[in-house]
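Visitor: I'd like to go over a predicted model; first the sequence, then the structure.
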Amino acid sequence: MSQSSKSTTAPSERGQCQAIDLIGKIAQIHGHWQPHVVAEMNEYQFKVVKVEGEFQWHRHADTDETFIVLEGELRIDFRAGPSGDGSIMLRAGQMAVMPKGVEHKPCALKQVKLLLIEPRAVVNTGDGATSERTVENDQWI
C-alpha cells in the first residue's frame, strides 16, 4: 500500500483473523512520529510508528498508553509517575505502560520502531494544544 492509498476508514476486517507484518507495515511509513493503525480490538487500536529525536511533553488524562519496542531503544521520561519523576529505557522486545494522567516524553537517539496500543480517538500529542507533531486519528496502513 503506498503513502497515497492510506485510508482514514477502517477496513471491514479491522486487522482481525489475519497475520499482520508489523515491520512491513512500518516500512510503508515515510516519516517519524506519525502513528498508523494496523488493527483494532474492541475500542483499542494497535498503531505502528517510527520515531527519532525527542517528542513533546504530553499526557492523556483518561487513558493509559502502551509502548512496545520492536526495533531500537526508546527512553521515556515522565513527571509525577507512581514513584515521582524518572525515566525508563526500553529495548527491542520490551514494553511499558504510561498510566493515565502521567506527563511523559519519548526520546529516541536513533530510529526506533514501535507498536502503540491505545483507545480509538486518542490524540498522539495528548490532551494539550495541538502542534506540528499532532497527526489525524484513524490513519490506517
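Guide: Alright, I've got the coordinates.
Visitor: For the rest of this, base every contact and every neighbour count on C-alpha atoms.
Guide: Will do.
Visitor: Would you enumerate the residues in contact with residue 67?
Guide: 95, 96, 97, 98, 114, 115, 116, 117 (CA atoms under 8 Å, 6 or more residues apart in numbering).
Visitor: Which element, helix or strand, includes the last one?
Guide: With elements delineated by DSSP states H and E, residue 117 resides in strand 103-119, which encompasses its position.
Visitor: burial of residue 19, as a residue count?
Guide: 7 (other CA atoms under 10 Å).
Visitor: How far does stretch 24-37 sit from its chain's centre?
Guide: 10 Å (CA atoms, centre = their mean, to the nearest Å).
Visitor: then this one, side by side with the first:
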Amino acid sequence: MQFTRARDFTASRAWGAKDIARLDGISARLHWTDQPYHWHVNDGDELFVVLDGTVRMHYRLADRSEQQQLLEAGDIFYAAAGCEHIAHPLGEARILVVERAGSE
C-alpha cells in the first residue's frame, strides 16, 4: 500500500519521477518539473494528467502543423502512439504519466 501527496513531491532535476505503480506492462509515474521536456514520440499510447501547476502542451498533427493546449490541474492529455509532443510547464508542475513501461 502506498499513499502519495502529489503537491508535496519534488525531484532533484526536471522530469524526475517517482514510480507509483506497474500494471501489466503499464507504468504510472509522478513527475516533477519546472523545465520543458523535448519533442518526442512514444512507442505506445500515453495519458498525461496535470495534478498541480500549469503546462502548455505542444503537439503536431499528421500534416506536421503544430498545435498547443493549456493544461491546468485536473486536465488530461491523451497522446496516441505516434503523436509527437512536448510539454512546457509554466513554473513548477506535477504530472502523472501513464504509459507503456520503459517508454520515453
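Guide: Perfect, thanks for sending it. All figures in this text were calculated on a predicted structure; none of them were measured in a lab.
Visitor: Give me the ChimeraX select line for the contacts of residue 67 of the first structure, limited to the buried ones.
Guide: Per 16 or more other CA atoms under 10 Å, the buried members of those correspond to this ChimeraX selection:
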select :95,98,114,115,116,117
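Visitor: The aligned residue in the second structure for residue 120 of the first structure and residue 21 of the second structure: what is the separation?
Guide: Residue 120 of the first structure maps onto residue 101 in the second structure, with residues paired by TM-score structural alignment. Separation of residue 101 of the second structure from residue 21 of the second structure (CA to CA, to the nearest Å): 10 Å.
Visitor: before we move on, what about residue 61 of the second structure?
Guide: Taken as CA to CA, the span from residue 61 of the second structure to residue 21 of the second structure is 31 Å.
Visitor: Am I right that the match of residue 120 of the first structure is in contact with residue 29?
Guide: No. Residue 101 of the second structure is beyond contact range of residue 29, at 9.7 Å (criterion: CA atoms under 8 Å).
Visitor: Compare these two (neighbour count), which wins?
Guide: More neighbours surround residue 29 than the other of residue 101 of the second structure and residue 29, with 20 against 15 (other CA under 10 Å).
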